[in-house]
Structures are given as structure tokens and as C-alpha cells.
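Colleague: Okay, structure incoming, though there's no sequence with it:
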């Protein structure tokens, strides 16, 4: 029995993820932000005042990874962590003015990247791809 990467679904998904990440990394490098850092910025923008646990759940990351990324973003003056009024053990994350400015500058880059990626497929293929990936996700959860 042979094992071919070209016919292996997990490998093809991993390879596509790797290439997609590499592509967006190249487009964001001039802004001194990684794709992971941008994902955190985006989530903080969308979920203003969320905590680290929420970030980890949304982004499918462990707590240590989220803490590491937040430390980097905080050192770059892109986010701030403030203690919650409800729970002194909880920190709520917000964008700084500089973080919001960077987010607004990079959002068109990310949207254009998504548009370019989606353009690989026609409308029906894209709908089918989304359907199949969602089906895979639902059956793996």
C-alpha cells in the first residue's frame, strides 16, 4: 500500500493552509505584523473589550499562545489589557489608537488577499468549497 500526499485530504488542507499563511505573511510584512497577530487585532476589533479566554476560543489557540501574541502586540503599542471591573483576575483587551490605525491600514490588504484567493474558483466552486469545508469541520468537532 502506498501513501500519497496528493491524495491525502489532511495533507492537502495542511499544505493549502501553509501556502495561504505564507501569502498573507508576505503581504503584511511591510506593516511589521504577522498573520497571527493580525487575527488577534481583527478579533479584538470585532469583539471590543473581550478577554483572553474569548480570544483563545475564537482563534482556536491555547492560552499561552494568546498571551505571547498579546505581549508582542502590547509591546508594539497596538493593544492594551485592562483589569475587568467585574473580575480582577480577568483582563479585557482593546485596541489602542495606533492599533486601530494599523488595523484600518491592513484591513484592505487582507480583504484583497481574500478576494484574490477566492478568485481561483468560480462562484459555484467557491460555494461548494465552503460547503465541503463546513461539512468537514462539523463532522470533526
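Modeller: That came through fine. All of these numbers come straight from a predicted model, not from anything done at the bench.
Colleague: make it CA atoms for all contacts and neighbour counts henceforth
Modeller: OK.
Colleague: Could you check how far the residue positioned nearest the centre of the chain is from residue 25?
Modeller: Nearest to the geometric centre of the chain sits residue 39, at 3.2 Å (CA atoms, centre = their mean). Distance of residue 39 to residue 25, given as CA to CA, to the nearest Å: 12 Å.
Colleague: Excluding its own residues, what touches stretch 57-66? List them.
Modeller: 39, 40, 43, 52, 53, 55, 56 (CA atoms under 8 Å, 6 or more residues apart in numbering).
Colleague: Run a quick neighbour tally on the third one.
Modeller: Other residues near residue 43 number 18, with proximity taken as other CA atoms under 10 Å.
Colleague: Point me to the helix or strand that includes it.
Modeller: helix 35-46 (DSSP states H and E).
Colleague: Repeat that for residue 72.
Modeller: Using DSSP H and E, residue 72 falls in helix 63-75.
Colleague: And that helix, what's buried?
Modeller: 66, 67, 69, 70, 73, 74 (16 or more other CA atoms under 10 Å).
Colleague: take a look at this one as well, against the first:
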């Protein structure tokens, strides 16, 4: 009798790795009153410039329903501003305010210092290999993988 290989739960392992790594950054973000989602938005807007909400959702890996609430809180905190696009009044553009820029300037060096501490502890090679393997996985044709055929639903 042949044994079927049972794969490890890759999505669960990736989530665990994410949580372990993020635990090293949460203290910095909390110190400045930011959530992880808010920091992703601040960092993305600082690095990519003003974006439409759907672009921001894609870049930050935040679902649209969640993004609405996060952006509202960030606007209340004066970290971002929403403006109508000059070329198309139906479109909204999100950008950092001067206060949002300032928070980036305070937090980014601490985040980079924490990355260096992680690299110094676990090794630059492991970090470089991890980036390379994740890039390789993300560039694989995962969108072309067929779905397993499902059996009929039993009543």
C-alpha cells in the first residue's frame, strides 16, 4: 500500500514566520501609536508616493473593507489626506500629510535598526536566502495551478 505524502501547512508556516518577525517591530510601532496596517500604509505612501485606495490595498495587502476604516482613523490622526484626482474627480488619491511624513522619518530608522539586529542575530545569508526564495515563490505561476476536483456534496 502506498502512502500519500502529507504536505506541511505552508500558509500556516508563512503566517507563523510573519508573526515571529513582526513581534520584533510591534514595540516600535506601538511606541509611536501606529498599528501594523497603518505603518504599512505610511511606508508604502512614503516609498511609492500618492496612490488610489485600490492601489494601496494591493501594495499593503489590506482588504478593501478594512482599508476604509484604517484610512478613516489615519485621516482623523492627520497622517493622510484624501483628495480628488485633478484629472478625474471620481478618483480619490491618498497621500501623506506633513505629520505622516514626520512619523515615517521617526519610525523608519528604528525599523531599519531592528532589521540589522535581526540580520546580525540570524545571519545575513539566511535573510538573503529567504528574500530570494520568497521572490521565487511569488514569481512562480501560482495563478496557473488548477483547482482540485471536488466531490459532490453529500446530503
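Modeller: Cool, the structure landed. Bear in mind the structure is a predicted one, so any value in this text is a computation, not a measurement.
Colleague: tm score of chain vs chain?
Modeller: Once superposed, the chains reach a TM-score of 0.84 (TM-score structural alignment, normalised by the length of structure 1), with 138 aligned residues with a CA RMSD of 2.2 Å.
Colleague: With structure 2 overlaid, how far apart is the helix holding residue 43 of structure 1 on average?
Modeller: When structure 2 is superposed, helix 35-46 of structure 1 averages 0.9 Å from its matched positions, counting by mean CA distance after the TM-score superposition for structure 1.
Colleague: so that helix versus helix 63-75, what angle?
Modeller: Helix 35-46 of structure 1 runs at 80 degrees relative to helix 63-75, counting by axes from the mean of the first three to the mean of the last three CA atoms, to 10 degrees.
Colleague: Could you list every helix and strand that helix 35-46 of structure 1 packs against?
Modeller: Secondary-structure packing of helix 35-46 of structure 1 (3 or more CA pairs under 8 Å, 6 or more residues apart in numbering; DSSP states H and E): helix 9-28, helix 52-59, helix 63-75, strand 91-95, helix 97-118.
Colleague: That one vs strand 91-95, what angle?
Modeller: Helix 35-46 of structure 1 runs at 100 degrees relative to strand 91-95, counting by the same axes, to 10 degrees.
Colleague: In helix 35-46 of structure 1, which of the residues would be classed as buried?
Modeller: 35, 37, 38, 40, 41, 42, 43, 44, 45.
Colleague: Please state the offset of it from the chain centre?
Modeller: Chain-centre distance of helix 35-46 of structure 1: 6 Å, with CA atoms, centre = their mean, to the nearest Å.
Colleague: Measure how that helix sits relative to helix 9-28, angle-wise.
Modeller: Between the axes of helix 35-46 of structure 1 and helix 9-28, defined by the same axes, to 10 degrees, the angle is 80 degrees.
Colleague: what residues does helix 35-46 of structure 1 touch?
Modeller: Applying CA under 8 Å, 6+ apart, the contact partners of helix 35-46 of structure 1 are 21, 24-25, 28, 50, 55, 58-59, 69-70, 73, 79, 93-95, 99-100, 103.
Colleague: Same check on stretch 105-120 of structure 2?
Modeller: 24, 25, 28, 29, 32, 127.
Colleague: Tell me the spacing between the fifth one and residue 55 of structure 2.
Modeller: Residue 32 of structure 2 sits 25 Å away from residue 55 of structure 2, taking CA to CA as the criterion.
Colleague: again with residue 91 of structure 2
Modeller: Residue 91 of structure 2 sits 12 Å away from residue 55 of structure 2, going by CA to CA.
Colleague: what's the burial count for residue 30 of structure 2?
Modeller: 11.
Colleague: ok so, going back, just give me the closest of the buried residues of helix 63-75 of structure 1 to residue 135 of structure 1.
Modeller: Closest to residue 135 of structure 1 out of these is residue 66 (27.5 Å), distances taken as CA to CA.
Colleague: Which residue of structure 1 lies farthest from its centroid?
Modeller: Ranking residues of structure 1 by C-alpha distance from their mean position (CA atoms, centre = their mean) puts residue 1 at the top, at 37.6 Å.
Colleague: wait, residue 99 of structure 2 sits on residue 79?
Modeller: Yes: under the criterion of CA atoms under 8 Å, residue 99 of structure 2 makes contact with residue 79 at 5.5 Å.
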